[in-house]
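[1] Here is a sequence together with a model predicted from it:
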Amino acid sequence: MHIRSFSAFAILSFITLFAAPVAAQDDEAPPTEVVRPAKLMTLNAEQAMLRRDFFGRVTAKETVDLAFQVSGQIEQFPVSEGESYDAGALLAQLDLQPLERSVSQAQVNLNKAQRDLDRLQNLSSANVAEVQIQDARTQRDIARIALENAEEQLADATLRAPFDALIVRRLAAAFSTVSAGTPVVRLSDMSEIRVDIDVPEILFRRAQSTDDVRFLASLPDTDETYPLVVREFEAETADVAQTFRVTLAFTETPGAFVLPGASVTVTAEAREGDQTRMQIPETALVYSADRTPSIMVFEPSGDDPNVGSVRQTPVEIEIGDDGRVGIVDGPASGTEIVSAGAAMLQDGQRVRRFTGIGE
């Protein structure tokens, strides 16, 4: 009797144990379709552009070495390298005392020569020879020239900035004695910031013959670009690379402070005739096993324009000289495609437009 009761209890427990999962499965709802977000872009036909990047170096409008036109000892040298000074600012000055004495001496000699001439002219009625008067007049003129030379040498003993200048380098030390013509300071005119680049002959000829070439400069560690204009060029090529040196100028002052010698990336853009291209990022491409490129075209469905499916569409592409991908043959301009992560999607998969994090 006890054995029958135990067997019945065991059978009942076994049935209950295996019936519970079946009941739970019957209660579960069918899985819902996951609609993945997709970043979209609209194809836009643009003028095909040829782009080249060049290494450029910042240069000044003018860089000059200033020198005294008279010998002497440097007494004042108040400038510092890397500092800017307004036009007319004192840059350096020699000891003026010897030169001031020369001016005084020349003035005395001129006064004496003038008195001698006046005396002979007053005595002309007393049978003073005309040749004596002419000699005295000559001595007076010589003394006047000597005074002018002394005054000019005194003025040459002071160096002032000929323009708003950046001090590049001090070429002499304070209190040192320098000869006439020896450079003592190098300065640059930064009123217009310029950039030198070396361009190939083909682009050089194109830049001369048309206005279709545009130059843009970008400085290190910045995302801003600045337009450049051609100022001048060297009329002969480099010995090795057959390139022309072209000097460009900023049309506006860069936000960052730049010095001569700083590096700049210069981008040259030129139109490629009447050709147009639809540029797409590499992340929009899907490659088949035989490396045939395709893109995922977005097709809205239903009432919600932000939800739809993607259709894998083969395209013919061309990689530009700047590394950008252009569509040569494919969907028309205005078509929406997946711009990022296209390779993660399947043909016909439903997606929703990605509008931002959390959307």
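    Now that the structure is in, tell me what you want to look at.
[2] Could you use CA atoms for every contact and neighbour count after this?
    Will do.
[3] Mind jotting down where the strands sit in the stretch 251-359 of the chain?
    263-280, 286-287, 293-300, 307-314, 316-319, 325-329, 336-340, 350-353 (DSSP state E, counting those that start in this stretch).
[4] Residues in contact with the longest one: which ones?
    Contacts made with strand 263-280 from outside it, assessed by Cα atoms under 8 Å, 6 or more residues apart in numbering, are listed as 43-58, 195, 197, 212-220, 324-328, 333, 339.
[5] Show me the residues you listed that map onto strands.
    In this view, the contacts of strand 263-280 that belong to strands under DSSP state E are 45-58, 195, 197, 214-218, 325-328, 339.
[6] Would you list the buried entries among those residues?
    45, 48-49, 51, 53, 56-58, 195, 197, 214-218, 325-327, 339 (16 or more other Cα atoms under 10 Å).
[7] In the stretch 151-300 of the chain, mark out all the helices, start to finish.
    Chain-ordered helices for the stretch 151-300 of the chain, with DSSP state H, counting those that start in this stretch as the definition, fall at 201-209.
[8] Tell me where the stretch 51-200 of the chain has strands.
    62-67, 72-76, 84-85, 90-94, 158-160, 165-170, 177-178, 183-189, 194-200.
[9] Need those in CSV (columns: distance to Ser7).
    Converted to CSV, these look like this (distance: least, Cα to Cα, whole Å):
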stretch, distance to Ser7
strand 62-67, 110
strand 72-76, 119
strand 84-85, 106
strand 90-94, 115
strand 158-160, 118
strand 165-170, 106
strand 177-178, 123
strand 183-189, 108
strand 194-200, 98
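[10] how about those strands, which one is nearest Tyr287?
    Evaluated over those, closeness to Tyr287 peaks at strand 194-200, with 35.4 Å, by Cα to Cα.
[11] want to compare, so here's the second one:
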Amino acid sequence: MPPSPSSCLAAHQVDAPSLAHRSAAAASLFVCSNLLRLNRPFILATALSLALGWALPSHAQAPAAAPSAPPVIVATSTEARDNVTLNVIGNGVARQSVTLYPAVAGEVADVSFRTGQKVKAGQVLFRLVDRSQRLAADLAAARVDAAQVLARRYEGTRGTGAVPENVVDEARVALRAAQIELEQAREAVADRVVRAPFDGVLGLPSVEAGDRVTTDTALVTLDDQRVLRLDFEVPEAYLSRVAARQSLTAVNPAYPQRTFEGEITEIDSRVDPTTRNVRVRATLPNSDDLLRSGMSFQVQLQLPGQAYVSVPELALQWGRDGSFVWAVRNGNAVQVAARPVRRTAGRVLIDGDLKAGENVVVEGVQRLRADRPVRVIGNGS
């Protein structure tokens, strides 16, 4: 039997204790509305108002709760120096290194050394055929002797009037000219001897006895390799960290298990505008005579840097105003501007208003707001 209009109104005036009861009441209201559509309009309007009031959740009327502090995981910042290990390729050159050429053209008479021989300064290395030059020197020496005899004879008569003064002077000039010719002849003989200009080690000779040579013929190389000069380039950005007497290490492919130690001796006065590098020269002791001029080296330089605050990479964030980190100070999140200096081993060196030992947020940054409290639930350092 369908419900009467009065029973419909009475049923909908009862307070529904739950959402399920309110749903049932709404369904009952649909049936009752069909019954009451012919009755007074205010009855239907009253029933609809009650049904809508029951359908609304009761908690919508409750005041909003205050937001809780977001949980975060922090890490402790530390202090670290911006030290850089620079690896570059260098080229080894003997401290003194020359290629010897003859002073004059001629025929090689003798090669007076063997390859790899250590020689002293002034030691004879090559001789050219010099028979004509020696004969010319002998002739010049004879002329000097004759001029000396004549000059002494005339000098003995000075003041007696036996020989005019102008003849005595001419005899003295002739003696001096003969002496100069003798010096030139001896120099011509010396030019046909090639000597070592300094102590060193000789390379392979390019000529043999009997070869014809000119002043453009390279005879042999001579290297003083007791100390090797090591030339390499350093990027402009690290120029302020490089100084004379700074130590370094070098490795050569011929001796990969051995490290050679040296120090910087010279720094070029200019930066190459194309490569933006500056040339640096160091020295490597070579007391064992293992190194050779022209060798390549893997050079390693330890460049000291300034002290900065180090934080995990996860702590560094980016915003419209640049990079920053979230620091936890007195239980609140504080946004601190931080300029990244260099990344290394999962951490980043930063320059900003952050001190070593302060905690920075590494997880949970999405819900952070400046100067709002946070709840630290772990330390990831």
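    All right, it came through fine. These numbers come from a predicted model, not from an experiment.
[12] Let me see the TM-score of these two.
    Superposed pair, TM-score by TM-score structural alignment, normalised by the length of structure 1: 0.58. Supporting alignment: 243 aligned residues with a Cα RMSD of 3.4 Å.
[13] one step back: which among the strands of the stretch 51-200 of structure 1 is found nearest to Leu147 of structure 1?
    With Cα to Cα as the yardstick, what comes closest out of the strands of the stretch 51-200 of structure 1 is strand 158-160 (18.0 Å).
[14] Which part of structure 2 matches the closest one?
    Per the alignment by TM-score structural alignment, strand 158-160 of structure 1 matches residues 193-195 in structure 2.
[15] Mind listing residues that contact the matching stretch?
    Pro102, Ala121, Gly122, Gln123, Val124, Leu125, Phe126, Arg127, Leu128.
[16] Figure out how far that stretch is from the centre of its chain.
    45 Å (Cα atoms, centre = their mean, to the nearest Å).
[17] and what of stretch 183-194 of structure 1?
    With Cα atoms, centre = their mean, you get 19 Å for stretch 183-194 of structure 1.
[18] How about the contacts made by the spatially most central residue of structure 2?
    The centre of structure 2 sits closest to Leu86, judged by Cα atoms, centre = their mean, with a distance of 4.5 Å. Contacts for Leu86 of structure 2 (Cα under 8 Å, 6+ apart) come out as Val299, Gln300, Leu301, Gln302, Leu303.
[19] Map it onto structure 1.
    In structure 1, Leu86 of structure 2 lands on Arg52 (TM-score structural alignment).
[20] separation between its match and Val229 of structure 1?
    16 Å (Cα to Cα, to the nearest Å).
[21] quick one on the thing from earlier: check how far the match of strand 158-160 of structure 1 sits from its aligned residues in structure 1, on average.
    Here stretch 193-195 of structure 2, set against structure 1 after superposition, deviates by a mean of 2.2 Å using mean Cα distance after the TM-score superposition for structure 1.
[22] shouldn't Ala56 of structure 1 be in contact with Ile197?
    For the record, residue 56 of structure 1 is Gly, not Ala. Yes - counting by Cα atoms under 8 Å, Gly56 of structure 1 touches Ile197, with 4.8 Å between them.
[23] Tell me, how many residues neighbour the alignment partner in structure 2 of Thr177 of structure 1?
    Superposed on structure 2 with TM-score structural alignment, Thr177 of structure 1 falls opposite Arg212. Neighbourhood size, Arg212 of structure 2 [other Cα atoms under 10 Å]: 14.
[24] Who are the contact partners of Arg212 of structure 2?
    Taking Cα under 8 Å, 6+ apart, one finds Ala105, Gly106, Glu107, Val108 in contact with Arg212 of structure 2.
[25] Could you do Gly116 of structure 2 as well?
    Counting by Cα under 8 Å, 6+ apart, Gly116 of structure 2 has contacts Val201, Leu202, Gly203, Leu204.
[26] are any of those buried, and which?
    Buried among these (16+ other Cα under 10 Å): Val201, Leu202, Gly203.
[27] May I see those arranged in CSV, with distance to Ala137 of structure 2 as well?
    Below are the buried ones among the contacts of Gly116 of structure 2 laid out as CSV (distance: Cα to Cα, whole Å):
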residue, distance to Ala137 of structure 2
Val201, 33
Leu202, 31
Gly203, 33
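[28] and the nearest residue to Leu154 of structure 1 once chain neighbours are set aside, what does it touch?
    Of all residues not flanking Leu154 of structure 1 in the chain, Leu99 sits nearest, at 5.5 Å (Cα to Cα, 6 or more residues apart in numbering). For Leu99 of structure 1, the contacting residues are Ala150, Gln153, Leu154, by Cα under 8 Å, 6+ apart.
[29] separation between the last one and Glu100 of structure 1?
    It refers to Leu154 of structure 1. 7 Å.
[30] neighbour count winner among these two?
    Leu154 (22 against 16).
[31] So that one is in contact with Leu96, correct?
    Yes - counting by Cα under 8 Å, Leu96 is a contact partner of Leu154 of structure 1 at 6.9 Å.
[32] intersection of neighbour lists for these two?
    In contact with both Leu154 of structure 1 and Leu96: no residue, using Cα under 8 Å, 6+ apart.
[33] In contact with Gly92 of structure 2, which residues are there?
    Leu228, Arg229, Leu230, Asp231, Arg292, Ser293, Gly294, Met295, Ser296, Phe297 are the contacts of Gly92 of structure 2 under Cα under 8 Å, 6+ apart.
[34] Ala217 of structure 1 pairs with which position in structure 2?
    So, by TM-score structural alignment, Ala217 of structure 1 is matched to Ala250.
[35] Go ahead and confirm that match touches Thr259.
    Yes - if you go by Cα under 8 Å, Ala250 of structure 2 and Thr259 touch, sitting 5.8 Å apart.
[36] Name the residues contacting each of those two.
    Counting by Cα under 8 Å, 6+ apart, nothing touches both Ala250 of structure 2 and Thr259.
[37] circling back to that earlier point, of the contacts of Arg212 of structure 2, which are reproduced in structure 1?
    Under the criterion both residues aligned by TM-score structural alignment, their matches' Cα atoms under 8 Å, the contacts of Arg212 of structure 2 that remain in contact after alignment to structure 1 are Ala105, Gly106, Glu107, Val108.
[38] about what we covered before: in CSV, list the contacts of stretch 193-195 of structure 2 along with neighbour count.
    Below are the contacts of stretch 193-195 of structure 2 laid out as CSV (neighbours: other Cα atoms under 10 Å):
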residue, neighbour count
Pro102, 22
Ala121, 11
Gly122, 12
Gln123, 15
Val124, 17
Leu125, 20
Phe126, 23
Arg127, 22
Leu128, 25
